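K.L.:
Sequence first, then the predicted structure:
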Amino acid sequence: MKRRISVLPLAIIAILLFVLNWYVLSGIRTISSNSFTTPLFWGFIAITTGALIYSIIRMRDNGMDLLFKVTTHVFLILFVTEIVFSAFLLLGDIYRLITQGERNVHWVEFALLVVLLVIIIFIYGIVKGKYAYRVIKHTLYFDDLPSSFDGFTITQISDVHAGSFKNSLAVQKGINLIKAQNSDLFVFTGDLVNNKAEEIKPWIEHFKQVKAPFGQFSVLGNHDYGDYVPWKNEAEKAANLQQLKEYHGELGYRLLLDEDVILHKNGQKIVLAGVENWGIGFGERGDLNKALAGTEADDFKILLSHDPSHWEAEVVKHPSKVHLTLAGHTHGMQFGIEAFGIKWSPVKYRYAHWAGITSKNGRFLNINRGFGFLGFSGRIGIWPEITVIELKRSSGIS
């Protein structure tokens, strides 16, 4: 039985887009009275929209090919710039209504300059921003951290999404930055690929360069299971997942599948556990109880769990205290602002805490902003992240 498509939501969206474009055109015509302005504008809108619809229809057979990526990015930039232009236009029109004057041509010209700036920012995000790796360092204090691990450092990356990479030199710069941290432990918190295991193959030699004295460990993310592409049958999908697990081994990463390992130092220990992906709305596969089955209540525990919603739903309430959880998944939506004391991204409307450190009941969570990118082939304001966490003792407790 064919799935019915609801016409009403599509009609509402079409009407809203028409009104938005009509309002934008009214602003453009304020500074351009050329008779060709209107047909050229609507012709461009029609071609852009038609190309987007065509690329979406053929995506079923061709996947997210070059045409799809180009049309979706053009449409996204066009939509955002129209929203920005309309916002400035509306402010000017409100002032015009209050003062009962004419639409200010200079204000419209200023709005167009802002639009140009937005376009430049998008171009930067697509060309450079997605590879603008930065290191973010945190120092966390614990009363019950074993003394031998005082000053222990962990480098974390997440969400590689290898299928999106095109620039090997840029990726290598990111790898070099990871290596330069010289941390005691390296962890990767899921989404090695977009959909298929083969995506990581060209990048194995890059990521296998990362080594740490206490080892390299990893977990799976929601994209690693191949849930978002069609397969001939379940056997093919299962084989893809098995191949991906083997690639983790080729990278030199110990993949933790609802299990834990003990890290020893000078006769003392901490526990590193990892779960399969557990995320609200993204598959609740992981088994935290199984991952912690071999641990004791007073062990110092670090957990790798791809989706931060797992921390809020299970980890922070678990009777066996997990001191630090390392997650990723959100990407900070690859768009936002973190400057001048402002920390904002649209992803905050899905995840209250979406990047960096938070804590509750003496239990910490770090959300890495992601090493790679997905969907939008760029980053604006939310740059790719390499996290370095230093563990410190806050008292003289043994």
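P.N.:
Alright, I've got the coordinates.
K.L.:
CA atoms for contacts and neighbours, from now on please.
P.N.:
Will do.
K.L.:
how about the helices in the stretch 151-300 of the chain?
P.N.:
Listed from the start of the chain, the stretch 151-300 of the chain has helices (DSSP state H, counting those that start in this stretch) covering 168-180, 204-207, 234-251, 288-291.
K.L.:
would you list the ones you listed in a markdown table and tack on distance to residue 96 and mean neighbour count?
P.N.:
Output for the helices of the stretch 151-300 of the chain, formatted as a markdown table (distance: least, C-alpha to C-alpha, whole Å; neighbours: other C-alpha atoms under 10 Å):
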| stretch | distance to residue 96 | mean neighbour count |
| --- | --- | --- |
| helix 168-180 | 49 | 17 |
| helix 204-207 | 58 | 17 |
| helix 234-251 | 60 | 16 |
| helix 288-291 | 60 | 18 |
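K.L.:
Output the ones you listed as TSV; include the columns distance to residue 37.
P.N.:
What follows is the helices of the stretch 151-300 of the chain, written out as TSV (distance: least, C-alpha to C-alpha, whole Å):
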stretch	distance to residue 37
helix 168-180	41
helix 204-207	50
helix 234-251	52
helix 288-291	61
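K.L.:
let's bring in a second model and compare:
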Amino acid sequence: MKQRIPIIILLWLFTDLYFFNAIHTLTNNSNVFLAYWLADVLIAAGILFAVISLGVKHSPKLISWLMALMLLSFIPKLIGIPVLLLEDITRLFRSFPQRSAWVSQLTIVVAAIPFFGLLFGLTRGRHHYRVHRETLYFTDLPEAFDGFTLTQLSDIHAGSFTSEKGVNKGIDLANAQNSNLILFTGDLVNDKASEMDAWIPAFSKLTAPFGKYSVLGNHDYGDYIRWESPEHQQANLNQLKQVHSQIGFKLLLNEAVRIEKDGASITLIGVENWGKGGFHKYGDLLKATETVNDDQFKILMSHDPSHWEAKTLLHEKRIDLTLAGHTHGMQFGIELFGFKWSPIKYVYKQWAGLYHKKNRYLYVNRGFGFLGLKGRVGIWPEVAVITLRRK
């Protein structure tokens, strides 16, 4: 993180300097100039102080707010400066290459659009829940389960919540789907089990006639903070497992259960977190499926989507549908008219929505909560509803 900060600030400074051309073309007011530069200098200084002097682990809330302010300053200008760049190209071929006032005005208008979009996302986006629906067809789905519905939630991150009204809005939306089964794919908390204390009554309200099941995510193990001892960390994990029970979820720890309906059944498998790179690999798919028949229709809950290509698709027993989360869609991106983009796509091949390979499906939930950035921009919090159909 510390190594990236100077690069980010240099890029931000270059964008500021270039965008300033539009401001300078439209006014010579020194107060406007002072406000323009002072705001960014204070934000940059705050970020440097928080990261270098306080440390990321000791000032996460301060850094998240400062980063939000930086995005408000940086992204709109970055989107606006191509207008100036096009004008600069034409100025090379003009006899009197004076910058046009109307082009500078257009630059500011273009920058204003993402500014207000960012402002909405950072202030209201964290509870701007959206339902995403998919209907999936399978040849091996038992007839009794034709039309069976799943509501998937992921990445609650209770330690980030501050609004009881906002959280209840999402819970009510999930219940309103009236799904047969509710599945939660990990990251109930940011670090500590105690973060859920205030939210147990709210999440206990989630209901489904065929039950509620869950798995652990990378944040649930408490690996990202310093504990007094390994025993304290283990005690925290044990407490978190009890919280799953308190809110009515059956936590699957590298194990499988059968969901029965009208004399038929499907198998639900849950593995502990398995992540690529430096993430701990607690998940054991072999152990979770050792008692599962190959001819059973199988749904896997695995927090990290990288597990799908790395292990699940290669597994000796066919897994029809995998449900994951983890990426949050980076809480920043664009989803419009079928177009979907976020910087997280350069880290995870499967980062939001439905993926299909070898006649098997992966669905990556965009997440219910938020972490780091105190909001969501373009990639809204999600309640996913999947309908299973028999071909």
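P.N.:
Here it is on my side, so go on. Quantities reported herein were computed from a predicted structural model and do not represent experimental measurements.
K.L.:
and residue 178 of the first structure, what pairs with it in the second structure?
P.N.:
For residue 178 of the first structure, the aligned position in the second structure is occupied by residue 174, per TM-score structural alignment.
K.L.:
what's the spacing between that match and residue 208 of the second structure?
P.N.:
In this structure, residue 174 of the second structure and residue 208 of the second structure are 10 Å apart, going by C-alpha to C-alpha, to the nearest Å.
K.L.:
swap in residue 130 of the second structure?
P.N.:
Separation of residue 130 of the second structure from residue 208 of the second structure (C-alpha to C-alpha) stands at 19 Å.
K.L.:
got it, and residue 247 of the second structure?
P.N.:
As defined by C-alpha to C-alpha, residue 247 of the second structure lies at a distance of 13 Å from residue 208 of the second structure.
K.L.:
same thing with residue 112 of the second structure?
P.N.:
Remark: distance between residue 112 of the second structure and residue 208 of the second structure (C-alpha to C-alpha) = 44 Å.
K.L.:
ok, now residue 229 of the second structure?
P.N.:
39 Å.
K.L.:
Settle it for me: which of those two has more neighbours?
P.N.:
Legend: neighbour count by other C-alpha atoms under 10 Å for residue 229 of the second structure and residue 208, higher for residue 208 (18 against 9).
K.L.:
Give me the aligned partner of the more buried one over in the first structure.
P.N.:
Residue mapping for residue 208 of the second structure onto the first structure gives residue 212, with TM-score structural alignment as the criterion.
K.L.:
Likewise for residue 84 of the second structure?
P.N.:
For residue 84 of the second structure, the aligned residue in the first structure is residue 89 (criterion: TM-score structural alignment).
K.L.:
Equivalent analysis for residue 370 of the second structure, please.
P.N.:
Taking TM-score structural alignment for the superposition, residue 370 of the second structure sits opposite residue 373 in the first structure.
K.L.:
in the second structure, which spans are strands?
P.N.:
Secondary structure of the second structure by DSSP state E: the strands cover 130-138, 148-153, 181-184, 212-214, 250-251, 255-261, 264-270, 298-301, 321-324, 334-336, 339-341, 353-357, 360-364, 382-390.
K.L.:
right, and these - which one's nearest residue 16 of the second structure?
P.N.:
Minimum separation from residue 16 of the second structure across the strands of the second structure (C-alpha to C-alpha) falls at strand 334-336, 23.4 Å.
K.L.:
Provide the aligned range in the first structure for that closest one.
P.N.:
Following TM-score structural alignment, the aligned partner range for strand 334-336 of the second structure in the first structure is 337-339.
K.L.:
so how far does that stretch sit from its counterpart in the second structure?
P.N.:
Mean deviation of stretch 337-339 of the first structure relative to the second structure after superposition (mean C-alpha distance after the TM-score superposition for the first structure): 1.6 Å.
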